[in-house]
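Participant: okay, structure incoming, though there's no sequence with it:
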């Protein structure tokens, strides 16, 4: 075990959130020292890990990109490789890249109130290291990079073809001319189907239940006009505000008028598919719009593949795998050479790192989230979690600005640390992620909780959060320690 230096802020994760957090820290608290620890050997996080065909954003890039660095690519719904390059370029041009320690997987963060600091343990190829930090900021997302979620499928060992999870896509997988079944109906599935459709013999999306799917233009038609008339930074900010407002506005519309929202989404779907396509069976979910995340298909590419007869959707349940495909409970058999299990992510808290406060291991489910990022009774620590109803970066950037302000506030006031009140909100509680999606419900009892009112509630509303983060009281429901640090 080697002990390295001390930093004011230790950022965990060199993906979209981590690079953005470093920028905000340097901007708002320029004298703070920091390090970014990244478990893998590359910048990009999600956008470096996932390499399946067609990997792309499921939000528009004018809100998913950073507000401080304009997105200049023509595509609003962008390819994963372009997003990865954008993040890497930002890290280099912003001067953040030299502060990244690659190959450092954080396994434990241990707080000492006496010392007013965290000790962060990380594993590397050369063994374990320890680094101390005044503040720890988890920007590692909320899913496991090491394991995806795959249900137990009876008879899968009998299947003579290839089974692939999108999170671990083989570089040498040849699917040309093959019969492919994609199990799932989320963002990954609706991306894979059209991306593979031109090369396979046929591809089928097999779903237990439908998902709301709608089309958006891959290129925003208003952006070229805005860019022509205005400076790049201003054009980016205007487009970002417009798109964020539309996303939040449509979400609020769905929450208040779910029946009308359903009619609109189904009307658009019926116009996009053949007349013979059974929309009510395959595209009409039992839940209301935005009770689960809405799936976006750029330029209606999924619907195009269905119209051409290259792809279809089957809504049924799996009885078992067979040697040549999948037997369904309806009696139908799907022949397949390749089965892709686009069955979801495995959610985790704090990147699976163990958190210890003054010798006591913290159970994440006993914690209440504070202002969407800090936690009851846990000093000087935050976890970056984006929106479920809009682009991740909209919330992530607000959280990073708050963290930087918090760190600067400690310095300005001479305080050593602060923690949200250990009792949390009291009264009613809700899950951290208010979605009915299976990947959320599977781990609801492992994630932290939220209350029903601010500052203990996560509001899925960028308008309100933007105002709150600019005007927020850093002392609200916060317990501060002002004792002098030990020498």
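Facilitator: Now that the structure is in, tell me what you want to look at. If you're wondering where the values come from, they're calculated on a predicted model, not measured in any experiment.

Participant: can we go C-alpha only for contacts and neighbour counts from here?
Facilitator: Fine.

Participant: name the helices or strands packed onto the helix ranked longest in the chain?
Facilitator: The longest helix of the chain (DSSP state H) is helix 232-256. If you count contacts as 3 or more Cα pairs under 8 Å, 6 or more residues apart in numbering; DSSP states H and E, helix 232-256 packs onto helix 61-64, helix 223-229, helix 258-272, helix 462-471.

Participant: any idea how far residue 158 lies from residue 321?
Facilitator: Per Cα to Cα, to the nearest Å, residue 158 is found 7 Å from residue 321.

Participant: between these two, who's got more neighbours?
Facilitator: residue 321 (20 against 13; other Cα atoms under 10 Å).

Participant: right, and that one touches residue 160 too?
Facilitator: No. Using Cα atoms under 8 Å, residue 321 is not in contact with residue 160, being 9.8 Å away.

Participant: now the nearest residue to residue 326 once chain neighbours are set aside: which helix or strand?
Facilitator: Ranked by Cα to Cα, 6 or more residues apart in numbering and with sequence neighbours excluded, the top spatial neighbour of residue 326 is residue 334, at 5.1 Å. Secondary structure assignment for residue 334, by DSSP states H and E: strand 333-335.

Participant: do residue 398 as well
Facilitator: Judged by DSSP H and E, residue 398 forms part of helix 392-413.

Participant: cool, and residue 137?
Facilitator: strand 127-138.

Participant: flag every buried residue along that strand.
Facilitator: 128-138 (16 or more other Cα atoms under 10 Å).

Participant: below is structure B, check it against A:
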């Protein structure tokens, strides 16, 4: 086992969360030593993992990119390759890539309260070589996202073993897969399906979107003229700040209107469908969900691309249930048969907390589900640790940057007061619990027993209101319901 030197901060994950955390921590605490541990061969996280045709953001790039590194291209809705390139360029420009240790898979993190240090155990894979690595640090930042990178969610489909074509999940899209001239059936109608299908339709003979339940669709332009005009009139950083805040506020308002006036929002979304789909199209069957907008995440179309593909006949939508699969396709409960050469199971993700890493306090494993979340990023009674989770109703980066700034602020406070540990503590106060995520999507409901829980009052409630969270970040005292302390100097000194 190779022992690595002591770090002030270990950041796990080199995606949006990890890169953003590294920047904010260094910005406010330039004296701290940090390292970023990344299990993959490249940075980017989600934007390196997902490589299916059409992969793109499902929110605008001005709120998805970092507030400290403006987006310079004209697109507002951006494909995955350009997002990855932005992350790589940003990490290189700010010398954050120099701190990344690639191919390093973190297995466990154990807190020692006698020295106020974390011991991080990992495996590092090199060419023909695997080494066990140990990192020790004062603070650990889990920039691991919230879903399982290795195991997407795929339901059990009776008879799938009889299908003679190819079955793929978008999370593990094979580079060798060529859908040119083939009949493709995409199972699902969530964010992945609606970004995949229009691109797939350009090469496949035909694409069928098979869904059990419709999803709400909203369309956004790929290039937004107002944002372009603002960027021409103002300096880049000023324009970026203005457009980012405008879009963040619009996003919050969209969510609030959906919650407070769902019937109004249903009518607006239906009009978008009616305007872009052929006259007489059966919207009630295929695009009228039996729930309110934002009970599940809205799906974003780019320039109504899915509706246009349906209109030109390259895509059709089938709303039905699968009975079984046979050698040539899918048999539905209605008795209809969908012929297929390729079946794509865009059936969702599996969520997990803390990247699936085993976390222990003084040798005792914790269950994240037993802990309340504090200020959206710390866990009850877990010292010197943060887990970065973005918003489900807005761009991930809005929440990730707030978390990174909060952690940087906490580290500066601890350093200035000589504290070696800090953790949120609720005490014996009874507080009702509720799910941390407020969506009724299948991937959220399946994970209720593995994710941490939200309280019902701040700072223990997991808010989904970016604007209120910004105010909370600026005004709420940093020591609110926090416990700070220090170990004796001799014990705190790393060996």
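Facilitator: Received the coordinates, thanks. Nothing here was measured: the structure is a model prediction, and the numbers come from that model.

Participant: and the residue nearest to residue 326 of the first structure, what pairs with it in the second structure?
Facilitator: Using TM-score structural alignment, the partner of residue 334 of the first structure in the second structure is residue 338.

Participant: thinking that match is in contact with residue 327, fair?
Facilitator: No. Counting by Cα under 8 Å, residue 338 of the second structure stays clear of residue 327, with 11.2 Å between them.

Participant: coming back round to it: right, so the helices and strands packed on helix 232-256 of the first structure: which one is the most enclosed?
Facilitator: helix 61-64 (a mean of 25; mean count of other Cα atoms under 10 Å).

Participant: that one vs the second structure, average distance?
Facilitator: Compared with the second structure after fitting, helix 61-64 of the first structure has a mean deviation of 0.2 Å; criterion: mean Cα distance after the TM-score superposition for the first structure.

Participant: by contact count, what packs against that helix?
Facilitator: helix 232-256, helix 392-413.

Participant: give the equivalent position in the second structure for residue 322 of the first structure.
Facilitator: So residue 322 of the first structure corresponds to residue 326, using TM-score structural alignment.

Participant: and that match, how many residues sit next to it?
Facilitator: Using other Cα under 10 Å: residue 326 of the second structure sits among 16 other residues.

Participant: tell me the contacts of it?
Facilitator: 159-160, 162-163 (Cα atoms under 8 Å, 6 or more residues apart in numbering).

Participant: residue 242 of the second structure: which of those residues is nearest?
Facilitator: residue 160 (50.8 Å; Cα to Cα).

Participant: for the closest one, the count of nearby residues, please.
Facilitator: Residue 160 of the second structure: 16 surrounding residues under other Cα under 10 Å.

Participant: tell me the secondary structure for the closest residue to it other than its chain neighbours?
Facilitator: Counting by Cα to Cα, 6+ apart, residue 325 is the residue found nearest to residue 160 of the second structure once chain neighbours are left out, at 5.3 Å. Secondary structure for residue 325 of the second structure, judged by DSSP: H, G, I helix; E, B strand; the rest coil, is strand.

Participant: ok, residue 325 of the second structure to residue 189 of the second structure distance?
Facilitator: 19 Å.

Participant: go on, residue 225 of the second structure?
Facilitator: 29 Å.

Participant: neighbour count winner among the two?
Facilitator: Between residue 225 of the second structure and residue 189, residue 189 has the larger neighbour count (other Cα under 10 Å), namely 25 against 13.

Participant: return the residue of the first structure aligned against that one.
Facilitator: Counting by TM-score structural alignment, the partner of residue 189 of the second structure is residue 185.

Participant: same question, residue 371 of the second structure
Facilitator: By TM-score structural alignment, residue 371 of the second structure lines up with residue 367.
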